[in-house]
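A.B. asks: build me a structure from this.
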Amino acid sequence: MHDELPVQESGPTASGSSPASAPGSTPAPRNPGRADQLDRRGGLDRLGWSVLRPAPVVCLTLVAAVIATGFAVRSSTAEMGILIWIDAHHTPALDGVAWALSWAFESPRAIAVVVLLAAGVAWRCRHLIDGLCAGIALALTWGTSYLVKLLVGRHRPAWTLLRHHVGGPEQDPSFPSGHATFTTALVVVVVMCTRRGWRVWIGAVGCVLAAGVAASRLYLGVHYPSDVAAGIVYGAAAGYLMVRATTLVSHARPDRRAGQDEDELRSGPGEIS
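C.D. replies: Here you go, the predicted model:
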C-alpha cells in the first residue's frame, strides 16, 4: 500500500502559479479567483471592496441624507425662481436637445436600457449571472428611488408660472428626479463592469451624459434643483450599494455544475459566481 502524500494547501503560490503536483498524480486544474478573471476581462469585480471599505457605510449615510432632505424641502417652493430664470433663457436649439435627453430616458426607454445593459455585460463577461447582477442593480436603484418619491410626496414645480412649455406637465412626485437617479446609477454600474484601464474614460463620458440629462430636467421645468441633486446623489450611492448587494448574493448561491470539486465552487466576498 502506498504511503499517503502530505496534503498541500490549494491555491496559487506566491509566484502566481499552482502548486506542483505529486509525481504520478493527475495535476489539479488551476482555479483562478473570479475577481482575477473579471479584472482581466472586465466585469463586476471587487471595485473598492478592500481599498474603499468605508464606501458602503458612506453610501448608506448618503441615502439616508437624501430621504431626510426630501422631507425637509417637501413643502418648499423657494427654488422656483431658479426655474423661472432658466425659462427666460430658452432657445429653439436647447429646447430640442433638452427634450431629446429627457425623452431618451423615459420609462419605456429606460427599461430597454436595463435589458441592453444586462445582455451586454453577460456577453462581454461570458457569464449570464454577471449580466443579471448588472441589470438587477440598475433596476433596483431606479425602482427604490420611486419608492422614495412616494414616501416624500413633493409636488412638481408650478407649470403655470413658466412661459415656455416643451412637452407636457408631469404629475408624479418630484423628489428625487428619476431621470437623474437612473442615468447616474447607469454610469456607476457600467464603470464597475469595465476594465480598469477604461474606467476613467467611460466614467468621464458617463458623467457628461448624466449632467446633461439632469440639466434637461431643470430646463424643462419639471424638477427643482434639489430634486436633481438628490437624484444624482441617490443614483451614485444606491447604485454602488445595489451592485455590492447583488454580487454578494450571487456568490452565496449554491453552484451545482457537475465535474467541479468543492474548492471550485467557492468565491471570495464581492465576487460574482
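A.B. asks: please count neighbours and contacts with C-alpha atoms only from this point.
C.D. replies: OK.
A.B. asks: for the protein, which segments count as helices?
C.D. replies: 34-41, 55-73, 80-87, 92-104, 107-125, 128-152, 178-192, 199-219, 225-252 (DSSP state H).
A.B. asks: can you count the residues close to residue 137?
C.D. replies: By the criterion of other CA atoms under 10 Å, residue 137 has 27 neighbours.
A.B. asks: residues contacting it?
C.D. replies: Residue 137 makes contact with 189, 239, 242-243, 246, according to CA atoms under 8 Å, 6 or more residues apart in numbering.
A.B. asks: tell me how many other residues crowd residue 58.
C.D. replies: Residues near residue 58, counting by other CA under 10 Å: 13.
A.B. asks: so which of the helices of the chain is the most packed in?
C.D. replies: helix 178-192 (a mean of 27; mean count of other CA atoms under 10 Å).
A.B. asks: pick the one among the contacts of residue 137 closest to residue 127.
C.D. replies: Nearest to residue 127 among those, counting by CA to CA, is residue 246 at 14.4 Å.
A.B. asks: grab the nearest non-local neighbour of the closest one.
C.D. replies: residue 133 (5.5 Å; CA to CA, 6 or more residues apart in numbering).
A.B. asks: quick one more, to check against the first:
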Amino acid sequence: MTERMKILGGLLLLLLTALLGVAAKTATLTRIDIRLDEHLTPMRDAVLTLGAKGATVAAQAAVGAVIAVVVPIGLWLLRRRRDALIAVSVMAGSLAVAFVAKISVAEHRPPQRLWVIPPDNKESFPSGHATVAAAVALLLFLLVRGRLRVLVAILGVLFALGVGLARVYLGVHYPVDVVGGYLVATGVSLVVVGFFDIPSIRRGLEDVGTPVSGRHHAGRASRVTAERR
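C.D. replies: Below is the predicted model of the structure:
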C-alpha cells in the first residue's frame, strides 16, 4: 500500500467515524445499543466485573498519555527516530481526535440503571478506552519486528477487544462507541504511517543524527554508483 493510499484510507475511516457518530444519536440505533447492553447484564459476576474494571484502568486516557511520552523517548534514544515520531503521533493523535469527536457528537451515556461504575465523563461516543486500547495494539504491530510481531499483534488485538467488551459489560458505553474508538485509532494510524512513508520525509528522518561526514560519504558513494551505471 502506497503512502497516498494509507493517508486516503485513514481519512476515509475518520470520515466514517464522523458518520457513525451522527448515526449513534438516532433513536433507532440507541434502542438497538441498549438492548445489546441489556443482554450482557445477566452475565455479570464478581470475577468478570473485576476483570472489566482492570481493563478499564489499563486503557484509561492517562495510560495513553504516558505511552505518548515514554515510548517515543525510549525509541528516540535507541535512534529509532521515525518510530518515535510515529508512536507519539499515533497515540497523541488518537487521543486528540477522540476528544474532539466526543465534544462534537455529544452522545449521552447508556441509562444509569446499566452502570456498574460511574463513567468518567458525560460524552459516550467514541469510547476513549477503546481508542487507547486500539492505538496500543496498532503501535505494537508497527514497532515490533521479527518473529515476535505476529504474537504481539495477536495480544494487541485481544487487548483491544477485551477493553471494548469490558466497557460495554460495565454499562458505560454502547457497542457503537467501541467501534468508533477502533475507527479513530485505525484512521489516525494510517494517516500517520502514510505521512512518514513519504520518501522525502523518510529520507529526512534517516539523516537526523547522522554525522555530516557520513552523509558526505553516503552521497559520494551514491554518485559513484550512478556514474558506473
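A.B. asks: now structure 2: which of the contacts of residue 137 of structure 1 match?
C.D. replies: For the contacts of residue 137 of structure 1, the contacts that are reproduced in structure 2, applying both residues aligned by TM-score structural alignment, their matches' CA atoms under 8 Å, are 189, 239, 242.
A.B. asks: quick one: the last one from residue 235 of structure 1, how far?
C.D. replies: Between residue 242 of structure 1 and residue 235 of structure 1 the distance is 10 Å, computed by CA to CA, to the nearest Å.
A.B. asks: for the two, list the residues in contact with both.
C.D. replies: residue 141.
A.B. asks: any idea what residue 160 of structure 2 aligns with in structure 1?
C.D. replies: In structure 1, the residue paired with residue 160 of structure 2 according to TM-score structural alignment is residue 210.
A.B. asks: does residue 132 of structure 1 really touch residue 120, like I thought?
C.D. replies: No: here residue 132 of structure 1 lies out of contact with residue 120, judged by CA atoms under 8 Å, at a distance of 10.2 Å.
A.B. asks: what about residue 262 of structure 1, neighbour count?
C.D. replies: So residue 262 of structure 1, with other CA under 10 Å, has 8 neighbours.
A.B. asks: swap that for residue 42 of structure 2, please
C.D. replies: Residue 42 of structure 2, neighbours per other CA under 10 Å, totals 7.
A.B. asks: try residue 215 of structure 2
C.D. replies: With other CA under 10 Å as criterion, residue 215 of structure 2 counts 12.
A.B. asks: that one contacts residue 209, correct?
C.D. replies: No: at 10.1 Å, residue 215 of structure 2 does not count as touching residue 209 under the criterion of CA under 8 Å.
A.B. asks: any idea how far the nearest residue to residue 202 of structure 1 once chain neighbours are set aside is from residue 222 of structure 1?
C.D. replies: Among residues not flanking residue 202 of structure 1 along the chain, residue 191 sits closest, at 6.6 Å (CA to CA, 6+ apart). Going from residue 191 of structure 1 to residue 222 of structure 1 by CA to CA gives 29 Å.
A.B. asks: try residue 107 of structure 1
C.D. replies: 15 Å.
A.B. asks: give the aligned range of stretch 225-237 of structure 1 in structure 2.
C.D. replies: Under TM-score structural alignment, the match for stretch 225-237 of structure 1 is residues 175-187.
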